[in-house]
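# Have a look; sequence and predicted model below, questions after that.
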Amino acid sequence: MEFNITRDYRNELLSRREVSFALTYDGATPSRDEILGKLGAKLDAKRELMVLETTKKPYGVSESSYIARIYDTADELTKTERAYMITRSAEKKAEAEEAE
């Protein structure tokens, strides 16, 4: 999995960082959890403060483009983001452990 960051913008009004990137990979399309985990490690950001918004994948190509938002605090995240986006971008391992 290879990241190519095309835009990295700081939005002071919403206390977040907006990152557009292209992702090249082999095989199946990576999950949101994998993408956010590796992007967080690359950008030195906390996983729980990240939301992956847009995914665009052309047919037959092993490359996708994404937009991710990284918030400064959990409070800013909950004030700005829609609830379903927070749930969709939540780490899946934690949810699986809660169900057991």
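Yes, it's here. Predicted model only: the values in this text are computed from it and were never measured.
# can we go C-alpha only for contacts and neighbour counts from here?
OK.
# Please, where are all the strands along the chain?
Counting by DSSP state E, one finds strands in the chain at the ranges 2-11, 16-24, 50-56, 63-71.
# ok, residues contacting the longest one?
The contact list for strand 2-11, computed with CA atoms under 8 Å, 6 or more residues apart in numbering, reads 16-25, 39.
# Can I get the buried ones among those as something I can paste into ChimeraX?
Buried residues among these (16 or more other CA atoms under 10 Å), as a ChimeraX selection:
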select :16,17,18,19,20,21,22,23,24,39
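# Okay, one more to line up with it:
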Amino acid sequence: MFMVKISIVSESYNKLLRRKDVQMLVDYDGATPKRAELLKLIAEHLKVSEDRIAIIKMVNLFGQHRVSVHCHVYDSVDDMKKYEREYVLKRQGVEVSGKTS
């Protein structure tokens, strides 16, 4: 694997949706990490399971080995499936049931 440093820029809790909104910067060596790799690293850093995290946006900062990441950390998997947008769930390979496409 490669060297990674994660720093949290902002973190706030949304009581209505029962989730934590997290903005972070991820410094890395080598190639840009894939979404699945980032999901695993973020889960380890925040000490939560991967199936409760939804990565909303990843922006590679120009000329730097740094990615800006916006993610939602839900209190439960059911809350994530209920409130998160369908395309975000599909992007992470989460089974979407009960929603029409």
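Great, that's in hand. Predicted, not measured: the structure shown is a model, and the values here were computed from it.
# Need the TM-score between these chains.
A TM-score of 0.84 describes the superposed chains when it is computed by TM-score structural alignment, normalised by the length of structure 1; 91 aligned residues with a CA RMSD of 1.3 Å.
# Tell me which two of the contacts of strand 2-11 of structure 1 sit farthest apart.
Pairwise distances across these peak at 27.0 Å for Arg16 and Tyr25 (criterion: CA to CA).
# what's the closest non-adjacent residue to the most centrally placed residue in structure 2?
Geometric centre of structure 2, nearest residue: Ile55, 2.8 Å, by CA atoms, centre = their mean. Spatially, and ignoring its direct neighbours in sequence, Ile55 of structure 2 is nearest to Cys71 (4.3 Å; CA to CA, 6 or more residues apart in numbering).
# What of Asn60 of structure 2?
Using CA to CA, 6+ apart, the nearest residue to Asn60 of structure 2 is Val67, at 4.4 Å.
# Map that neighbour onto structure 1.
If you follow Val67 of structure 2 across to structure 1 using TM-score structural alignment, you land on Ser64.
# State the number of residues packed around its match.
Close neighbours of Ser64 of structure 1, defined as other CA atoms under 10 Å, add up to 18.
# Assess the claim that it and Arg32 are in contact.
No - checked against CA atoms under 8 Å, the pair Ser64 of structure 1 and Arg32 is beyond contact range at 12.0 Å.
# Met24 of structure 2 maps to what in structure 1?
Using TM-score structural alignment, Met24 of structure 2 lines up with Phe21 in structure 1.
# try Val88 of structure 2
The equivalent of Val88 of structure 2 in structure 1 is Met85 (alignment by TM-score structural alignment).
# Identify the residue nearest that match in space, chain neighbours excluded?
Computed as CA to CA, 6+ apart, the closest residue to Met85 of structure 1 that is not its neighbour in sequence is Val51, at 6.9 Å.
# From Thr24 of structure 1, how far out is that neighbour?
20 Å (CA to CA, to the nearest Å).
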